[in-house]
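1. Pasting a predicted model and its sequence here:
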Amino acid sequence: MLKLKEIKREGKMILLTHEKTVIGFIGTGVMGKSMAEHLLNAGYTIVVYSRTKEKAADLLRKGAEWADTPREVAERATVSFTMVGYPTDVEEVYFGENGLIQNGREGSYLIDMTTSAPSLAVKIYEQAKKRGIQAIDAPVSGGDVGAKEAKLSIMVGGEQKAYEEIRPILEQLGTNIVYQGKPGAGQHTKMCNQIAIASNMIGVCEAIIYAEKAGLDPEIVLKSITTGAAGSWSLSNLAPRMLNGNFEPGFYIKHFIKDMKIALDEAERMGMDAPGLALAKSLYIQLAEKGEENSGTQALYKYWKS
């Protein structure tokens, strides 16, 4: 179990690990960078790895240490976080020659926060367990804003005892941390999240386009509908970005398409029809084919503008 000590900083209880504990963080993109920075600011020793070292430059300037490979992270870290792009990236980071499982320390913890396949989460757990390593699947929701403000929703799958042991670290990253159950349960919960978002984003965009075509001021319309029954995170946070022409990624379209494919595959495996999800995926694929794969999900608005 992690050895923790508590200190009070500006009236808030901050949990710091024993000085010998090292946290590894692999993947310092749009969200991962902010998440690693929160851990660094909380007093942890952080070792980072990213395929592009420049993405970790700010963290390195602030005191994080660089690792040349995931293997180096595994050899040094007590707790390793991964926040990468695709299931194939997760496979490489965990099972490659320089991967975390093969080179991890007995008694360490592996926490994958990538949105990935539930079956892959189970595989990671089983293989890590054989080496005396605890693996947790803990995908997140909240986008770039949630990551920056440390207000992510974190959905956890794995052994409950392991979850309870690493929870103090997760509390540095999110405010809604829920244990969902056995290995893979966190990823299944994230699929529920993505399914809800997919259809909702269609509704948000259609509402804004409707308002514009009706001659209304969509910003004023938002003042009415964001606090009513139609209210949602996407309506409050992403609709204003659409109206401001801001399509920078809080979450990439290419990654959302990946998530929807996983969810549809899982739904098919369970014998479930998901027409709303299928429609959303088809619309986003059309956008990606027009060069919008690196835009934020709010760029779905452009489907009606093209």
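-> Cool, the structure landed. Numbering: from 1, shown residues only.
2. Going by C-alpha atoms from here, please, whenever you check contacts or count neighbours.
-> OK.
3. Disregarding residues adjacent in the polypeptide, which is nearest to Arg71?
-> Asn98 (4.6 Å; C-alpha to C-alpha, 6 or more residues apart in numbering).
4. Just say helix, strand or coil for the one you found.
-> coil (DSSP: H, G, I helix; E, B strand; the rest coil).
5. where's it relative to Ala162, distance?
-> 24 Å (C-alpha to C-alpha, to the nearest Å).
6. do Ile14 as well
-> Distance from Ile14 to Ala162, by C-alpha to C-alpha: 20 Å.
7. residues making contact with stretch 17-29?
-> 2-5, 32-34, 36, 44-51, 55-56, 70, 73-74, 76-84 (C-alpha atoms under 8 Å, 6 or more residues apart in numbering).
8. Any of those buried? List them.
-> 2, 32-34, 36, 44-50, 55-56, 70, 73-74, 76-84 (16 or more other C-alpha atoms under 10 Å).
9. put this beside the first:
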Amino acid sequence: MKLGFIGTGVMGQAMVGHLLAAGHTVNVYNRTKAKTDELVANGAIWCDTPTEVASESEIIFTMVGYPSDVEEVYYGPQGIFQTAVTGKTLVDFTTSTPDLAERIYQTAKEKGAASIDAPVSGGDLGARNATLTIMVGGDEEAYQQVKPLFEVLGKTFQLQGGAGKG
């Protein structure tokens, strides 16, 4: 399965490392390219934009700093929604706002994709040790599709309800 990961800061870098170790192909993007160097050396594939990550991946994870960053990554001129996402699943790990999660969910649905919000707790240590707690909002079908990947990244994960409930 081709995965995409946008945002390879301290937590994202550790999470991508676990996905690579589990044998997945991972396309990566980060605003600061140097933060992906170690991942690329370990087999990740660099992409120049979030749009490219989305076009090359089946499941796209985002782990960025703030809701404004989430908005840019999804809706910006080089964002995820600038390419066809039909049949893809979008997973936002960022601690964001319920309104933005619901908006992303609706846009994804209109474009034939699935979207779940999945903020995490556990910090840097949880990311490094793959012991994150993942609180998920979205549809059961999308959750079940991504659940095996959550098992690679964390210890506790649960569907809390619809979009914005993660």
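-> Here it is on my side, so go on. Note that the structure is a prediction, hence the values are computed from the model and not measured.
10. So which of the buried ones among the contacts of stretch 17-29 of structure 1 belong to strands?
-> 45-49, 79-82 (DSSP state E).
11. any chance of these in CSV, plus distance to Ala198 of structure 1?
-> Below are these laid out as CSV (distance: C-alpha to C-alpha, whole Å):
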residue, distance to Ala198 of structure 1
Thr45, 37
Ile46, 35
Val47, 35
Val48, 32
Tyr49, 31
Val79, 33
Ser80, 30
Phe81, 27
Thr82, 24
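12. out of those residues, who's nearest Cys192 of structure 1?
-> Of all those, Thr82 has the smallest distance to Cys192 of structure 1: 21.1 Å, by C-alpha to C-alpha.
13. pretty sure that closest one contacts Thr115?
-> No. Thr82 of structure 1 lies out of contact with Thr115 (C-alpha atoms under 8 Å); the separation is 10.3 Å.
14. what residue of structure 2 takes the place of the residue nearest to Arg71 of structure 1?
-> Counting by TM-score structural alignment, Asn98 of structure 1 lines up with Gln78 in structure 2.
15. Surely that match touches Thr51?
-> Yes. Assessed by C-alpha under 8 Å, Gln78 of structure 2 is found in contact with Thr51 at 5.4 Å.
16. Looking at the two, which is more packed in?
-> Set Gln78 of structure 2 next to Thr51 and count neighbours by other C-alpha atoms under 10 Å: Thr51 wins out with 23 against 16.
17. Tell me the spacing between the residue nearest in space to the middle of structure 2 and His24 of structure 2.
-> In structure 2, the centroid-proximal residue (C-alpha atoms, centre = their mean) is Phe61; its distance is 1.3 Å. Per C-alpha to C-alpha, Phe61 of structure 2 is found 13 Å from His24 of structure 2.
18. likewise Thr49 of structure 2?
-> 20 Å.
19. As a check, name the ranges of all strands in structure 1.
-> 4-9, 12-17, 22-26, 45-49, 65-66, 79-82, 109-112, 134-137, 140-141, 152-157, 174-181.
20. Tell me which of the ones you listed sits most buried.
-> Across the strands of structure 1, the average number of neighbours (mean count of other C-alpha atoms under 10 Å) peaks for strand 134-137, which reaches a mean of 29.
21. what stretch of structure 2 lies opposite that one in the alignment?
-> Going by TM-score structural alignment: strand 134-137 of structure 1 matches residues 114-117.
22. Tell me, how many residues neighbour Thr88 of structure 1?
-> 12.
23. That one pairs with which position in structure 2?
-> Per TM-score structural alignment, Thr88 of structure 1 is aligned with Ser68.
24. how far away is the residue nearest to Pro119 of structure 2 when sequence neighbours are not counted from Ile116 of structure 2?
-> Excluding its sequence neighbours, the residue lying closest to Pro119 of structure 2 (C-alpha to C-alpha, 6+ apart) is Phe93, at 4.4 Å. Counting by C-alpha to C-alpha, the gap from Phe93 of structure 2 to Ile116 of structure 2 is 9 Å.
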